[in-house]
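A.B. asks: Predicted model, plus sequence, below.
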Amino acid sequence: MPTTKSIAGVDIPDGPLARAAADQIRAAESELMFHHALRAFLFGALTGARENLAFDADLLYVGMLFHNVGLTMQYRHSRHRFEVDGANAARDFMRQHGVAESAIQEVWVAIALHTTPCIPEYMSPLIALVSAGVQMDVRGSRYDEFTAQQRDEIVLAYPRESGFKKKIIEAYARGMQHRPETTFGTVNADVLDRWDPNYRRLNFCGLVLGCDWPN
């Protein structure tokens, strides 16, 4: 039997659920986004190990693989937040593979909240780690809590393309530019604010003062 692939001390899930998820997302996403998901899994798993958190590695893997699938061409006419599209896709996938509904719901929430700051870290380890892994790979959150060897091994296995920072912002923007109203209340508003000169943020105070209530 082949040995499990390990990167930076983290075993890559290789059971039927993990393999099926990887095959589905590899076919749906660009290599840039697929590698981002795999790096995010590794950073999330390392965070969990460092903080002695109990989590299911297979569910973390599925959550990371699906977290950005709502940005792909399949959803270019969706009016949902891209996070909800990804959460729904993960839910449908896991149901097809007989995953328990409680686990499905946890992965759904993890994906749905991964761009909402200051909430996931107070929820279950799985929800917290999906957010933590994504934030580390995208914006270097808690960068110095990982060793240089860990970072180097992960990037060697799943490279960050040249110009990754600008390319991932572009990927976010292209996946959301047809549904700008869905960026309200998350970091996604920053993406379209930088990307689209015609974008105008929704303002919470403006919504309150301009609503139909007479006072």
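C.D. replies: Cool, the structure landed.
A.B. asks: rest of the way, CA atoms for contacts and neighbours
C.D. replies: Fine.
A.B. asks: in this protein, which spans are helices?
C.D. replies: With helices called from DSSP state H, the chain shows them at 16-28, 31-50, 57-66, 82-96, 101-112, 125-139, 148-157, 164-176, 188-195, 204-209.
A.B. asks: among those helices, which is the most enclosed?
C.D. replies: helix 57-66 (a mean of 26; mean count of other CA atoms under 10 Å).
A.B. asks: list the helices and strands it packs on?
C.D. replies: Packing contacts for helix 57-66, counted by 3 or more CA pairs under 8 Å, 6 or more residues apart in numbering; DSSP states H and E, involve helix 16-28, helix 31-50, helix 82-96, helix 101-112, helix 125-139.
A.B. asks: related to what we said a few turns ago, mind putting the helices of the chain in JSON lines, distance to residue 6 included?
C.D. replies: Below are the helices of the chain laid out as JSON lines (distance: least, CA to CA, whole Å):
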{"stretch": "helix 16-28", "distance to residue 6": "15"}
{"stretch": "helix 31-50", "distance to residue 6": "10"}
{"stretch": "helix 57-66", "distance to residue 6": "13"}
{"stretch": "helix 82-96", "distance to residue 6": "24"}
{"stretch": "helix 101-112", "distance to residue 6": "23"}
{"stretch": "helix 125-139", "distance to residue 6": "17"}
{"stretch": "helix 148-157", "distance to residue 6": "10"}
{"stretch": "helix 164-176", "distance to residue 6": "24"}
{"stretch": "helix 188-195", "distance to residue 6": "33"}
{"stretch": "helix 204-209", "distance to residue 6": "46"}
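A.B. asks: then this one, side by side with the first:
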Amino acid sequence: MSDMLTLCEEIILLTISDEGKLLRDPTTLATKSAVAGACLIDLALQNRIDNDLQNLFVVDLAPTNERHLDRALASLAQNGQKLTLDSAVSCVLQIAEDLYELAFKRLIERGIVEPKDQILLWVIKSRRYLQADDAAQNAAKQKILDVLLSKNIPTPADVALIALAYDYNILKLFMADREIERLMDRIIDVARLDISLHAMRRMSLAIQAQLAAVYISPIM
């Protein structure tokens, strides 16, 4: 298994408070949608799937060695090598709770979080997940803030992390509304940076289109 966190794992970390409380119920449609979208983008970034504006293609069935991603890939493959975006989204959304559980267990295995007295305690040990500020408790949060507060060009994975965090209202869990409003132009600019992710973000929007409850208008 890889030492690098997947996008899905980072999204889950963003929904845990510094005190170790879950800020989002894993069973809600919004959380499941964020997890499903993250897993699909993870698979795309690892070249297991590809897509155009209408269809998703399973192009490589080789294991990713991450159980949540392999579960999502297997579910897609069971429905064929070519799926419409809507059917692909529906397929992964249906197993999103399982994907969340598998990804969360992976975070525990990594030693990043641990259950204790029914809360989660941060035990981030590796500087690999921290940015310049060694005092930062949450590397995923710090990564987002570093990108938004600078003019640096982020990686495709960082673009996807910020786009998903905005689309599913996760930024509000650790940023004040006024700060999000102040940085809105930068957020939108970052989400548009990587052309290769535009189709993936269309997939994320396809998830939202299937939901009756959407927290916030997506980035266009």
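C.D. replies: In hand now; what should we look at? Since we're looking at a predicted model, the values are computed, not measured.
A.B. asks: Quick TM-score on the pair, please.
C.D. replies: TM-score for the superposed chains, counting by TM-score structural alignment, normalised by the length of the first structure: 0.32, backed by 101 aligned residues with a CA RMSD of 4.6 Å.
A.B. asks: circling back: how about the helices and strands packed on helix 57-66 of the first structure, which one is nearest residue 166 of the first structure?
C.D. replies: Among these, the nearest to residue 166 of the first structure by CA to CA is helix 125-139 (10.5 Å).
A.B. asks: Summarise which helices and strands the closest one is packed against.
C.D. replies: Packing partners of helix 125-139 of the first structure (3+ CA pairs under 8 Å, 6+ apart): helix 31-50, helix 57-66, helix 101-112.
A.B. asks: repeat that with 10 Å
C.D. replies: In terms of contacts (3 or more CA pairs under 10 Å, 6 or more residues apart in numbering; DSSP states H and E), helix 125-139 of the first structure is packed against helix 31-50, helix 57-66, helix 101-112, helix 164-176.
A.B. asks: now the ones you listed in JSON lines, with distance to residue 128 of the first structure?
C.D. replies: Listed next are those as JSON lines, based on distance: least, CA to CA, whole Å:
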{"stretch": "helix 31-50", "distance to residue 128 of the first structure": "9"}
{"stretch": "helix 57-66", "distance to residue 128 of the first structure": "10"}
{"stretch": "helix 101-112", "distance to residue 128 of the first structure": "7"}
{"stretch": "helix 164-176", "distance to residue 128 of the first structure": "21"}
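A.B. asks: now for the helices of the first structure, which one comes closest to residue 10 of the first structure?
C.D. replies: Of all the helices of the first structure, helix 31-50 comes closest under CA to CA, at 6.7 Å.
A.B. asks: so the closest one versus helix 16-28, what angle?
C.D. replies: Using axes from the mean of the first three to the mean of the last three CA atoms, to 10 degrees, the inter-axis angle of helix 31-50 of the first structure relative to helix 16-28 is 150 degrees.
A.B. asks: Helix 31-50 of the first structure packs against which elements?
C.D. replies: Short answer (3+ CA pairs under 10 Å, 6+ apart): helix 31-50 of the first structure packs on strand 6-7, strand 10-11, helix 16-28, helix 57-66, helix 125-139, helix 148-157, helix 164-176.
A.B. asks: Quick one: closest of these to residue 93 of the first structure.
C.D. replies: So among these, helix 16-28 is nearest, using CA to CA, at 7.8 Å.
A.B. asks: Put together a markdown table for the helices and strands packed on helix 57-66 of the first structure, with distance to residue 206 of the first structure on each row.
C.D. replies: Converted to a markdown table, those look like this (distance: least, CA to CA, whole Å):
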| stretch | distance to residue 206 of the first structure |
| --- | --- |
| helix 16-28 | 38 |
| helix 31-50 | 35 |
| helix 82-96 | 24 |
| helix 101-112 | 26 |
| helix 125-139 | 30 |
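A.B. asks: closest to residue 148 of the first structure out of those helices?
C.D. replies: Checked against CA to CA, the stretch from these lying closest is helix 31-50, at 12.5 Å.
A.B. asks: Report the angle between the closest one and helix 125-139.
C.D. replies: 130 degrees.
A.B. asks: Okay, angle between helix 31-50 of the first structure and helix 148-157 too, please.
C.D. replies: Using the same axes, to 10 degrees: helix 31-50 of the first structure against helix 148-157 is 150 degrees.
A.B. asks: Helix, strand, or coil at residue 120 of the second structure?
C.D. replies: Classification of residue 120 of the second structure by DSSP: H, G, I helix; E, B strand; the rest coil places it in strand.
A.B. asks: sorry, back to before: would you convert the helices and strands packed on helix 31-50 of the first structure into CSV that also reports distance to residue 48 of the first structure?
C.D. replies: As requested, these are exported to CSV (distance: least, CA to CA, whole Å):
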stretch, distance to residue 48 of the first structure
strand 6-7, 15
strand 10-11, 11
helix 16-28, 19
helix 57-66, 10
helix 125-139, 7
helix 148-157, 14
helix 164-176, 25
